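S.K.: Prediction below, plus the sequence it came from.
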Amino acid sequence: MKFLLIVVPVLLMGIYAFKRQKTLITNTKKSIYDFIVKDIQGNSFDFSTLRGKKIMIVNTASKCGLTPQYKQLEEIYTKYKDDQNFVIIGFPANNFMRQEPGENKEIAEFCELNYGVTFPMMEKIDVKGKNQAEIYQFLTKKQFNGYKDSKVKWNFQKYLIGRDGKLEMIINPQTKPNDPSVIAWITK
């Protein structure tokens, strides 16, 4: 009986430690280049193809007061994509007051028709909550991104990734994509 009183708690502690370690192992991505996601057409999009580029990741929505930011996003993408080796990656999300209710095809049509979006758009995901996409776990948790913890406050929050694939800045949703601080980051 004494044996069981000692062995059972030790086994339980070992199982707990193993499960905790397993959780940490699945979240060992060190840079944005470790991610493969689906684009808005359902094709694989490998972030490793963006090595050496500066990347802005932004969660988007079609029925938000900030939706006109698509225009500035497209303008800076067009202006800096070649000269500054810069790319914007949009992730539609319906996490804030159901402001992105459409399906991927509808979202793609809306972006192209209304704002002429040519920067890469990914499939609709959750950027917060219990179903938060793995890429947003990376972006919002310091233990994964090595930069800082953050919460996605609203649609059009911007995450700026340096040429080394590491998170460098987080820009509030209300800050326009063509804000001088963002342009300075792109061009430095």
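M.R.: Yes, it's here. Numbering: from 1, shown residues only.

S.K.: use CA for all of it now, contacts and neighbours both
M.R.: Fine.

S.K.: What's the local residue count around residue 140?
M.R.: Neighbour count of residue 140, defined by other CA atoms under 10 Å: 22.

S.K.: Chain neighbours aside, what residue packs nearest to it?
M.R.: Computed as CA to CA, 6 or more residues apart in numbering, the closest residue to residue 140 that is not its neighbour in sequence is residue 150, at 4.7 Å.

S.K.: What separation is there between that neighbour and residue 88?
M.R.: For residue 150, the distance to residue 88 (CA to CA, to the nearest Å) stands at 20 Å.

S.K.: And those two? Which one has more around it.
M.R.: Taking other CA under 10 Å, residue 150 and residue 88 do not tie; residue 88 has more neighbours (23 against 12).

S.K.: Make sure the more buried one is indeed in a strand.
M.R.: Yes: under DSSP: H, G, I helix; E, B strand; the rest coil, residue 88 sits within a strand.

S.K.: this is the comparison structure:
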Amino acid sequence: MATNIYDFTLPALDGTTIDLSAYRGQPILIVNTASKCGFTPQYEGLQALWTQFHKAGLVVIGVPSNDFGQQEPGTSEEIGAFCQKNYGVSFPMAARSVVRGQEAIPLFGWLDAELGFLARPRWNFFKYLIGRNGQPVAWFSSITPPTSARVRNAVERALLPA
């Protein structure tokens, strides 16, 4: 039974594995993403957060999902090329994964168990901020841009020394 985010791994977009234990002690922003969604331009804001706060310790991880409106139909290669070409994404990206329901990947099952019904992703670009201790500290719905004061303030608080 997982006790924190560091107990999980994700298949990476490039075919390797993202071992979340490698980020122990760092805040992590997990976002379920999609390439053909009205919220897709949020990749730009996620990249801006990554660029601004990566050296301070923030990790941003995109988890593409085709769960909502079939808005992520591409292969790993297509998703990676789209993100790089259109938004210059350089933060880690997981392989396309199921993020809701009985088939959800273990990480999203854990987030559901930890945060409850209201925090379940109901569309693309739900954001989950994990503190330095590996526990969720905040979540944000699709309509909250990554560059909003609400997200930025939560990230800045999560980056404070423990």
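M.R.: Great, that's in hand. Note that the coordinates shown come from a computational prediction; the quantities given were computed from them, not determined experimentally.

S.K.: Strands along the second structure, start to end?
M.R.: Assigned by DSSP state E, the second structure shows strands spanning 9-11, 17-19, 28-33, 59-64, 127-130, 136-140.

S.K.: Would you format the ones you listed as CSV with distance to residue 100 of the second structure included?
M.R.: Listed next are those as CSV, based on distance: least, CA to CA, whole Å:
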stretch, distance to residue 100 of the second structure
strand 9-11, 15
strand 17-19, 20
strand 28-33, 10
strand 59-64, 12
strand 127-130, 14
strand 136-140, 15
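
S.K.: Ok, which of those strands comes nearest residue 51 of the second structure?
M.R.: Between residue 51 of the second structure and those, the tightest spacing by CA to CA is seen for strand 59-64, at 9.8 Å.

S.K.: okay, and the closest one goes to which residues in the first structure?
M.R.: Under TM-score structural alignment, strand 59-64 of the second structure corresponds to residues 87-92 of the first structure.

S.K.: quick one: contacts for residue 68 of the first structure?
M.R.: For residue 68 of the first structure, no contacting residues are found, by CA atoms under 8 Å, 6 or more residues apart in numbering.

S.K.: Which residue of the second structure is paired with it in the alignment?
M.R.: Structural alignment (TM-score structural alignment) places residue 68 of the first structure against residue 41 in the second structure.

S.K.: Okay, its match and residue 72 of the second structure: tell me how far apart.
M.R.: Shown here: residue 41 of the second structure relative to residue 72 of the second structure, a distance of 14 Å by CA to CA.

S.K.: Residue 52 of the second structure too?
M.R.: 27 Å.

S.K.: Out of those two, name the residue with the larger neighbour count.
M.R.: Applying other CA under 10 Å to residue 52 of the second structure and residue 72 shows that residue 72 carries more neighbours, namely 21 against 11.
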